[in-house]
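Q: Show me how the following folds:
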Amino acid sequence: MLIQGAFHLLWFSVAVAVVTAENTVIVDTSFGKLQGVETTARNGHKFLSFTGIPYAKPPVGALRFAKPEPHPPIDGVFDATKPAEFCPHPTALLYIDDMPAGQEDCLVLNVYVKQLEHGPQGSAPASATRKSTTTTTATRKSGTGPIGDKKKVVVWVHGGGFMAGGATDYPAGTFVATQDVILVGINYRIGILGFLSTENEASVGNYGMWDQVMALKWVKDNIAAFGGDPDDITIAGESAGGASVGFLSIVPSTSGLFTKVYPMSGTGTSVFATAVDAQDHAVDVAKSTGCLDKELTLDRKLTLEESEKMMSCLRDVPVEEFQKLAPFSIDRAQFVPRVDGDFLPLHPSKLLQDDNYLDSIGFFDRTYLFSVTNSEKAVMQGAVDATEAGINGQEGVSGADKTAQIGKLYNNTHRFYLGSRLNIASPPGDLVDKAVSWYSRRLTENQLSTLVSDLTFIIPTYDYLNALARSKTTDAYFLYFNHYPGYMQGKHRGIVHAADLLYWFDIELEKWEKLLHVGIDGEFDEEDLNLQMMFTDLVGQFMKTGNPWHGLQEVLPGGWPSFDLRGNHYLDFGPKPVVRRHLEKDKKDFWLTTVPEWASSYKSGVPKSFY
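A: Predicted structure coming up:
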């Protein structure tokens, strides 16, 4: 918020916030003047909302399937009072009737803040409720926030399997109003437009990840204008957002952009989050959209010339054609981040083993909080059930053929998840059988969804915790959201995947049920409301101090130790939080010790690495 004026000094500038008669407020940033609006959170508290702020040029034309370019500074006043557009979703995934299909010009972010401070000694805030236009000023040092305490900042990366979702799905009014922090929600390209890759220079991929990096840079450069501390930023995300945050914490391009990291229900080693055979999936899209002959059969990789010709065609395809495709199956990962040697130098599992590399990018210099929920597998079971229903719903197909298709699906899914976990393209069949047998002996049902869930959530979380525990100076905290709310009225109980977000954001339960289809029916009771206050205090204190226990001192007087290799401490978080040790120890030992030992017993060269 640097502007030249009568109070200009060598090391100081004037910060100006203008509150208008329509309860709007204008913030002057180095990017330009942004007009936001005062609104009311679900708990009745007032806060300021700035939405739809473009941080990158529209990724259309030549910028489709290309790294983002910074949006130029804005002339005049930008209207940041309108809801942010979604990035294009596959239309088959639009479960909610009023969810827009999205548009390509979607690289925007939202900023939510309780109020803007002003005054020479951090005096009264600029109130957006005033009924006459008012100009207030605050003197500050160049590159810092307003005089007084700078607000802590969290950048929120939405989930949705890298193919759905958007920043607007996560209203944060209650959180920012009660914690007096700033939350920035970001959009990034998803699905085909965000991650299609030819595995060569024609389309490297990872565009959605580069979008996230650019958004972080925008926040670093401009958040001081809102009163935020650009030198103490937390990044957080859930599911695909958690995986994104995990990636951002282990790549060189984000060095210096944040100080704290909070991945929820996913990390950079989650199996669904790393693409395999990306060029094959790009070819499928090209065939579906007329950019390659549908009858073309390839037993080799495309040449660079062939790839460039294909990409030239794909840049002219109407976005609606991409949206007709539904790039999801439980037995593969496509149109998600990939190891490209640029954004992601090596597979995350390898990067996490290299302490010299991790030290060089500042991995150990940050503070971490990780969380999973007690019913993560419900979302995986839903995907399995939906896939089986689709197979069984085929007309003109015999029951035996349907059974065979389901059996093949299970086998392919087991092979894909085990192979991806072990970083081998074709895991030996008997190795797959041994892993499946281990689950079958412990479970009478839902073996597939449990195995898939474990390799998506709990085991990847341990990958990061174990790497961080090798440092004697890095704090990493582990939270297990273990609550059984009364509003869960279907066959699933507990906190299903993404239900923990109901305790952070002002998300309507009815909307979440339309999205998750898990039997949510009812409202928060007093226990849920108390749990919500504890959770937002916990997250807020993590942002402010780096220690989430500071938000729980009254209910957890004994403290919350950070994770280490000996203690394996975690917080069993529910109405009565308690510190425990060794969450899912049997699965942790199986995947981190037993299975790698089995794999190493095979002769060299049998499992062929695809990285």
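Q: From here on, just use CA atoms for contacts and neighbour counts.
A: Will do.
Q: Residue 486: neighbour count?
A: 16 (other CA atoms under 10 Å).
Q: do the same with residue 472
A: Applying other CA under 10 Å, we find 9 residues neighbouring residue 472.
Q: So it lies in a helix, does it not?
A: No. The assignment for residue 472 (DSSP: H, G, I helix; E, B strand; the rest coil) gives coil, which keeps it out of a helix.
Q: and it, what does it touch?
A: Listed by CA atoms under 8 Å, 6 or more residues apart in numbering, the contact set of residue 472 is empty.
Q: and residue 27, that one's in a strand?
A: Yes. Under three-state DSSP, residue 27 sits within a strand.
Q: can you count the residues close to it?
A: As a measure of burial, residue 27 has 22 neighbours, counting by other CA under 10 Å.
Q: Residue 229 too?
A: 24.
Q: next one: residue 97
A: Counted by other CA under 10 Å, the residues lying close to residue 97 total 7.
Q: I'd like the distance between it and residue 586.
A: Computed as CA to CA, to the nearest Å, the residue 97 to residue 586 distance reads 43 Å.
Q: To check against the first, give me the structure of this:
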Amino acid sequence: MLFVQKIIPCLAVLIHIISGGEQESIHVRTNYGTIQGYRKFYNGSSVNQFIGVPYAAPPVGDLRFRKPKPPQLWDEVYQADSFPPSCMQDLLQNDAWLIPNQNISEDCLYLSIYVPGNNISLSNKSQKSVMVWIHGGGFTAGQSSTFDGSYLALQGDVIVVTINYRLGLFGFLSTEDEHARGNYGLWDQIAAIEWVHENIDNFGGNKSSVCIFGESAGGYSVGLHTVLTQNRGRIHRAISESGAVYSPRAVAQQSVVVAGRAARSLNCSTSSNKVIINCLKTISASALLKVQGDAAFGFQENETFINRLGPVIDNELILQNPVDILRNKSSPSYEFFKELDIMAGTNNAEGGLMYWRMMKYQQPYSFNISEGIPQKALCDIVAPAAASGFSAYRDQISKAVCDQYSVSDVSLADQARSTVNVYADIQFIIPTVQTLDAHSEQTHGGRSYQYIFTHEPSFTWIQDRPPWLRGANHAGELPFVFGLDHFYPPGRDKPEEERKLSDTVMTYWTNFAKTGDPNGAGNSSLPEWQEFNPESRAYMNLSLTPGPGRHLYAERVVFWTETVPEIMQPPLANPSTTNIPGDDGNNGSILNISFTLLLSVLSFKFLVH
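A: Modelled structure (predicted):
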């Protein structure tokens, strides 16, 4: 980012009170100009909010499909009092009540800052730790405005920053060459982190104590940032919720095919990648968004778990598959990864995301998905799909998955829970364990912590869940991280025991952000959260009665990290690399796990032993 004139620290903050009103306005000088935020009150405590601050120039016109540029300096006071539009996406109507601005735009690179404090002065000597939130949404949806950082900021006396970043084709279209390398959304995140590093001291923040945290696609993003040396000195801790750097979804595949499909849908010539990008830059944002679904997800209806629109290996920002990066223990990326404090975890019903994907098989397999999933559907559909990425070993691994996840002589509901665990394990559980094993394998370096969130909320953010799904679905922990008063609808009952759990989660999270230890620096009434290492694999079970444990889902972890690699030994003479369907979409898998997972399980023992 370009250098601009630095502001003298003692002149960083000016404050005045709006005449005739109770709301106080706050002026803070940043490197780009003065912004005006407002102080709001939550249960008697105040939070200074700066909403919709530009951290980059609008990525429009010739800046589409390019790395972000710094924002222009402004002379007038910038009113940081309203949420910007969401980045280009199809807004989910179920979440509309949580999104204060229902507009979408390419001009969306803004962040919001939540600073706790009853004092009028935002002294740059307060040195509060900073938490930067990266939202989820599969790299195609989501916005910072869904997340009010006020309650978390107050609970832990930290500064919370939430950011927007480009999504879908706008954030991740790639021709995998110099014409469009991709990863613009990741570059946006880096630019936002850099903005925080350059400016947060003017808000009373400590730029030497920055924790990034995110969920789902935000969790994958956090994981990727832990191996990107561009972040050295700018981030110090990381929390990945339901998304780890080892996950098959952390890196997208076949981006060139997606770009070509989008171009053809919009009548652009595909004679060269340069022609494709030049044409797509002239297309209206609404037209480009309209073709995004078919371009990225229209290969085949049931092929849903390959990520085709997200971060890519671009030979500039991401030089290798993250698994390969972490195998090279002498690389700068590995050294950076090791020096960070890392917390990572999952929910115990992540597999609920598979519920919708299995609906189409009800008639052919004669079952009602609200009652469960039969073993035959596991063995005929899910197991072969889970094994499809292993190509030459597909039949052996498919049988092993069928045997491992079959539940004999029990109800369809029990079999359903075990069946969806195939997806949960491949995408979330196993990659999280692998990430923490790689991070904690040596005694030197940052600290490692694992959690499992198991409480089924009284209000579920992701609606339409089957009766047999027990526990916390994907994203189920979010109301407890940001506060029930924000995430539960107005008028919705907020049970006292859930409020207590939310306080516990927010305290663990902010303790970690401040010290690298969720237990905090002093005495705590919370259950002690033990550090993770490859021998103990200690974790914290976050439920209404939190408590420690060891070796989470040990049998399933052993299956994917030991049994599956053993099946592939000795290697076949000429095993093919992988089976990824091409543009014609002829592969019939529901999961079609990427080659990333194959690399992960093969390299796992080398990483931790």
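Q: TM-score of the superposed pair?
A: The pair, once superposed, lands on a TM-score of 0.81 when counted by TM-score structural alignment, normalised by the length of the second structure; 539 aligned residues with a CA RMSD of 3.1 Å.
Q: Let me know whether residue 383 of the second structure touches residue 396 as I believe.
A: No. Counting by CA atoms under 8 Å, residue 383 of the second structure stays clear of residue 396, with 10.3 Å between them.
Q: out of these two, which sits in the busier spot?
A: Neighbours around residue 383 of the second structure and residue 396, counted as other CA under 10 Å, are more numerous at residue 383. The numbers are 28 against 15.
Q: which secondary structure elements does the helix or strand containing that one contact?
A: Per DSSP states H and E: residue 383 of the second structure is located in helix 383-387. With contacts taken as 3 or more CA pairs under 8 Å, 6 or more residues apart in numbering; DSSP states H and E, helix 383-387 of the second structure sits against helix 394-405.
Q: Could you check the angle the helix or strand that the helix it packs on is followed by makes with helix 394-405?
A: Scanning the chain past helix 394-405 of the second structure towards its C-terminal end, the next helix or strand to appear is helix 412-424 (assignment: DSSP H and E). Relative orientation of helix 412-424 of the second structure with respect to helix 394-405: 130 degrees, computed using axes from the mean of the first three to the mean of the last three CA atoms, to 10 degrees.
Q: Quick check: the helix or strand following helix 412-424 of the second structure compared with the first structure, mean distance?
A: Using DSSP H and E, the next helix or strand after helix 412-424 of the second structure towards the C-terminus is helix 430-440. After superposition onto the first structure, helix 430-440 of the second structure lies on average 0.9 Å away from the residues it aligns with, using mean CA distance after the TM-score superposition for the first structure.
Q: State the span of the first structure onto which helix 430-440 of the second structure is aligned.
A: Helix 430-440 of the second structure lines up with residues 459-469 of the first structure when matched by TM-score structural alignment.
Q: top helix in the second structure by residue count?
A: helix 496-515 (DSSP state H).
Q: That helix vs the first structure, average offset?
A: Helix 496-515 of the second structure sits 1.0 Å off on average (mean CA distance after the TM-score superposition for the first structure).
Q: Distance from that helix to the middle of the chain?
A: The offset between the C-alpha centroid of helix 496-515 of the second structure and the centroid of the whole chain comes to 19 Å, using CA atoms, centre = their mean, to the nearest Å.
Q: what's the answer for stretch 221-231 of the first structure, then?
A: Chain-centre distance of stretch 221-231 of the first structure: 22 Å, with CA atoms, centre = their mean.
Q: In the first structure, what sits opposite residue 234 of the second structure in the alignment?
A: Counting by TM-score structural alignment, residue 234 of the second structure corresponds to residue 257 in the first structure.
Q: my guess is its match contacts residue 220, does it?
A: Yes. Using CA under 8 Å as the test, residue 257 of the first structure is close enough to residue 220 to be in contact (6.6 Å).
Q: residues touching the residue nearest in space to the middle of the second structure, list them.
A: Most central residue of the second structure, judged by C-alpha distance to the mean C-alpha position with CA atoms, centre = their mean, is residue 218 at 1.7 Å. By CA under 8 Å, 6+ apart, residue 218 of the second structure lies in contact with 133, 134, 135, 136, 137, 240, 241, 243.
Q: can you do 6 Å?
A: 134, 135, 136 (CA atoms under 6 Å, 6 or more residues apart in numbering).
Q: Against residue 160 of the second structure, how distant is the first one?
A: Separation of residue 134 of the second structure from residue 160 of the second structure (CA to CA) stands at 11 Å.
Q: between the two, who's got more neighbours?
A: Remark: of residue 134 of the second structure and residue 160, residue 160 carries more neighbours, 30 against 26, as counted by other CA under 10 Å.
Q: Helix, strand, or coil at the more buried one?
A: Per three-state DSSP, the secondary structure class of residue 160 of the second structure is strand.
Q: Thought residue 129 was touching it, still the case?
A: No. Distance between residue 160 of the second structure and residue 129: 8.7 Å, which falls outside the contact criterion (CA atoms under 6 Å).
Q: Common neighbours of the two, please.
A: If you check residue 160 of the second structure and residue 129 against CA under 6 Å, 6+ apart, no residue is contacted by both.
Q: element containing the aligned partner of residue 320 of the first structure in the second structure, please.
A: Taking TM-score structural alignment, the alignment pairs residue 320 of the first structure with residue 286 from the second structure. Mapping residue 286 of the second structure onto the secondary structure by DSSP H and E places it in helix 285-297.
Q: which part of the first structure lines up with the helix or strand following that helix?
A: Sequence order places helix 322-327 as the next helix or strand after helix 285-297 of the second structure, per DSSP H and E. Counting by TM-score structural alignment, helix 322-327 of the second structure lines up with residues 348-353 of the first structure.
Q: Please spell out which residues along that stretch are buried.
A: Buried residues in stretch 348-353 of the first structure, defined by neighbour count with 16 or more other CA atoms under 10 Å: 348, 349, 351, 352.
Q: which one is the second one nearest to, not counting chain neighbours?
A: Spelled out, it's residue 349 of the first structure. If the residues on either side of it in the chain are set aside, residue 349 of the first structure comes closest to residue 269, at 6.2 Å by CA to CA, 6 or more residues apart in numbering.
Q: ok, the counterpart of the one you found in the second structure - how many residues close by?
A: Matched across to the second structure, residue 269 of the first structure falls on residue 246, judged by TM-score structural alignment. The number of residues packed around residue 246 of the second structure, counting by other CA under 10 Å, is 31.
Q: in the second structure, which spans are strands?
A: 13-17, 24-30, 33-42, 45-54, 78-79, 110-116, 128-134, 159-163, 205-215, 237-241, 341-347, 448-453, 538-542, 547-550 (DSSP state E).
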